[in-house]
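*Asks:* when you get a sec, could you give me coordinates for this:
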Amino acid sequence: MPKLYPTLSIRQPWAGLLALGIKPIENRSWCANPKYYKEEFLFHAGKLVDRDAMCGGNSIIDAAECLVSYVGGDVIEFKNRLIGNEHVFNCGGIVGRATLAGCSYIRSARWGRPNQNHWVFTCASPVPFQPLKGRLGIFMTNFEVQKNE
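*Replies:* Presented below is the predicted three-dimensional model:
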């Protein structure tokens, strides 16, 4: 049965990296309301790609691999998680889910940007791609999570 989930629209390649659990932090200028802590969120990949994050790559997946390497992440782990989950780098729909653990302002976080609030996500996993129009801020999405995920 479908359930309403809080959802964030995020540009690629960041949405895919969050869905794979490689990037556990989403950078925002604002903190989430604590009522959302411990809630399962959906990640919506926007139609636009963050061109500044493309690392000169020809594809979103190439750019994501470059970013993982750049921050000192495990590229082999990235490639292993990507197998069978390439759809997480599609644009214009739901690509993953994770639990919002909280919001912090720690400057030393690997994926954290300076002067930004770091939304910390745990238990991330890809979901089958579902086209959906995104919105600004947190928006609610009716979504049915498959039992085998």
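*Asks:* can we go C-alpha only for contacts and neighbour counts from here?
*Replies:* Noted.
*Asks:* list the buried residues in the longest helix seen in the chain.
*Replies:* For the chain, the longest helix by residue count, based on DSSP state H, is helix 60-70. Using 16 or more other C-alpha atoms under 10 Å as the test for burial, helix 60-70 gives 60, 61, 63, 64, 65, 66, 67, 68.
*Asks:* so how far is stretch 39-58 from its chain's centroid?
*Replies:* 8 Å (C-alpha atoms, centre = their mean, to the nearest Å).
*Asks:* got the buried residues for it?
*Replies:* So for stretch 39-58, counting by 16+ other C-alpha under 10 Å, buried means 39-47, 49, 53-55.
*Asks:* ok, which pair from the residues you listed is furthest apart?
*Replies:* 39 and 55 (32.5 Å; C-alpha to C-alpha).
*Asks:* structure for this one too, so we can compare:
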Amino acid sequence: MRALTIRQPWAGAIAHQNKRVENRSWKLPAKHEGARILIHAGAAPDKNAIVYGPHLDVYSAVVAVATITECHWSEDGTCCGPWGFDRAYHWTLADVVALPEPVSTKGRLGIWTPGDDLIAAVEAQFSNAT
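*Replies:* Purely as a prediction, here's the structure:
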């Protein structure tokens, strides 16, 4: 399993507000299409973002798990509803599950490989919920 660090409030919007597209300046490597990933809220906020609601103040923690279903380029952003940016790669997400409790950890740039202890801590939340 891999992880992707996303600045707040975007990570929280993926976990709790039905944001199902991640806007990136770079194309998703084909080997990650269809992959299940951890959504990690970065240590710093996106100071240009305006999104309101709860769960947007968690930093340096895994907040959700999702599947990257595809990646496409969008000139005008309209293909992915209100969350899609102009002139960006849209990584579409599905099967998003917010964690009951965020799991604190440092993130990294790009798609990164979390340690076994982090994966175990995330998976424990799902096994404890059933």
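*Asks:* what's the TM-score once they're superposed?
*Replies:* Remark: TM-score between the superposed chains equals 0.81 [TM-score structural alignment, normalised by the length of structure 2]; 117 aligned residues with a C-alpha RMSD of 1.7 Å.
*Asks:* OK, contacts around the nearest residue to residue 119 of structure 2 once chain neighbours are set aside?
*Replies:* Setting aside the residues directly before and after it, residue 119 of structure 2 is nearest to residue 1 in space (C-alpha to C-alpha, 6 or more residues apart in numbering), at 7.9 Å. For residue 1 of structure 2, the contact set (C-alpha atoms under 8 Å, 6 or more residues apart in numbering) comprises 35, 36, 37, 38, 113, 114, 119.
*Asks:* close enough to count as contact, the fourth one and residue 65?
*Replies:* Yes: under the contact definition of C-alpha atoms under 8 Å, residue 38 of structure 2 touches residue 65, with a separation of 4.5 Å.
*Asks:* which elements pack onto the longest strand along structure 2?
*Replies:* As assigned by DSSP state E, the longest strand anywhere in structure 2 is strand 88-104. Contacts defined by 3 or more C-alpha pairs under 8 Å, 6 or more residues apart in numbering; DSSP states H and E place strand 88-104 of structure 2 against helix 10-16, strand 21-24, strand 61-74, helix 116-129.
*Asks:* so which of these is nearest residue 30 of structure 2?
*Replies:* For residue 30 of structure 2, the closest of these is strand 61-74, at 8.7 Å, according to C-alpha to C-alpha.
*Asks:* list the buried residues in that closest one.
*Replies:* In terms of neighbour count (16+ other C-alpha under 10 Å), strand 61-74 of structure 2 has its buried residues at 61-71, 73-74.
*Asks:* kindly report the same for stretch 12-27 of structure 2.
*Replies:* 12, 13, 14, 15, 16, 17, 19, 20, 21, 22, 23.
*Asks:* ends of that stretch, what's the gap?
*Replies:* In terms of C-alpha to C-alpha, to the nearest Å, the two terminal residues of stretch 12-27 of structure 2 are separated by 22 Å.
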